[in-house]
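**Student:** Below are the sequence and a predicted model for it; my questions follow.
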Amino acid sequence: MPANIITTDDLREFKMELLDDLKELLSNQNSGKLKKYLKSSEVMDMLQMSIGTLQNLRVNGTLPYTKIGGIIYYDAEDIQNVMTQNRIHNKIE
């Protein structure tokens, strides 16, 4: 099996490609190109929670949602607001 040699130029090129990709991701996030509405499965993945927990947040009114044709959608901004409102600040003395 032939060996591949990586040069400093290869690493520099990789770094530049990686930086370009990160800049694009950040600009997409800042320009609002990220999804506005998320499905239940996306919210569960994002917040690492079970379907039962997500259902409880809907039922008790913590997390607003929209149901269209059997599919439940959540506004990404509402999720961010709920996370911010429930932030706990512990004082370390």
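**Tutor:** Good, I have the coordinates.
**Student:** rest of the way, CA atoms for contacts and neighbours
**Tutor:** OK.
**Student:** For the protein, just list every one of the helices.
**Tutor:** Using DSSP state H, the helices of the chain run over 8-30, 40-47, 51-59, 76-85.
**Student:** try it against this one:
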Amino acid sequence: MAAIEILTKDDLQQFRQQLLEDIKNIISIPSIQVKQWLKSDEVRKMLRISASTLQTLRINGTLSYSRVGRIMYYKRDDILKLLEGNER
């Protein structure tokens, strides 16, 4: 014969707290560093644009960049501002 256990509100509250703590531990991600500077191919993928469109954004001054050797870098914040500025 199986024993009958009675659950109280305190038992359920304790279970809830432990469950929430377990979920937080499972989904917690160590701090991921977000790159401040992106290369051209990363920007094109992020904005879903072609190389020529990115070149146009550089030429007309819509998107600023820095060049080191032959590699162009773009600030993530500038890209986000560009996206926010074009919201409709």
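**Tutor:** Good, I have the coordinates. Quick caveat: nothing in here was measured; it's all calculated off a predicted structure.
**Student:** Any idea what the TM-score comes out to?
**Tutor:** Their TM-score after superposition, calculated using TM-score structural alignment, normalised by the length of the second structure, is reported as 0.66; 64 aligned residues with a Cα RMSD of 1.6 Å.
**Student:** picking that back up, wait, which of the helices of the first structure is closest to Gly70 of the first structure?
**Tutor:** Proximity to Gly70 of the first structure (Cα to Cα) singles out helix 40-47 among the helices of the first structure, at 11.3 Å.
**Student:** Remind me what the closest one packs against, helices and strands.
**Tutor:** helix 51-59, strand 71-75 (3 or more Cα pairs under 8 Å, 6 or more residues apart in numbering; DSSP states H and E).
**Student:** Tell me roughly how far the first one lies from the second structure on average.
**Tutor:** The superposed helix 51-59 of the first structure is, by mean Cα distance after the TM-score superposition for the first structure, a mean 0.3 Å from where its aligned residues fall in the second structure.
**Student:** same deal with the shortest one?
**Tutor:** Average distance, strand 71-75 of the first structure versus aligned residues of the second structure after superposition (mean Cα distance after the TM-score superposition for the first structure): 0.2 Å.
**Student:** Tabulate the helices of the first structure in CSV, adding columns for distance to Tyr65 of the first structure and mean neighbour count.
**Tutor:** Formatted as CSV, these follow (distance: least, Cα to Cα, whole Å; neighbours: other Cα atoms under 10 Å):
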stretch, distance to Tyr65 of the first structure, mean neighbour count
helix 8-30, 22, 12
helix 40-47, 10, 14
helix 51-59, 7, 13
helix 76-85, 9, 13
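**Student:** got the ones you listed as a markdown table, with distance to Ile68 of the first structure columns?
**Tutor:** Listed next are the helices of the first structure as a markdown table, based on distance: least, Cα to Cα, whole Å:
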| stretch | distance to Ile68 of the first structure |
| --- | --- |
| helix 8-30 | 26 |
| helix 40-47 | 12 |
| helix 51-59 | 15 |
| helix 76-85 | 17 |
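**Student:** Quick one: closest of the ones you listed to Gly69 of the first structure.
**Tutor:** helix 40-47 (13.7 Å).
**Student:** Pull up the aligned stretch in the second structure for the closest one.
**Tutor:** Counting by TM-score structural alignment, helix 40-47 of the first structure falls onto residues 40-47 of the second structure.
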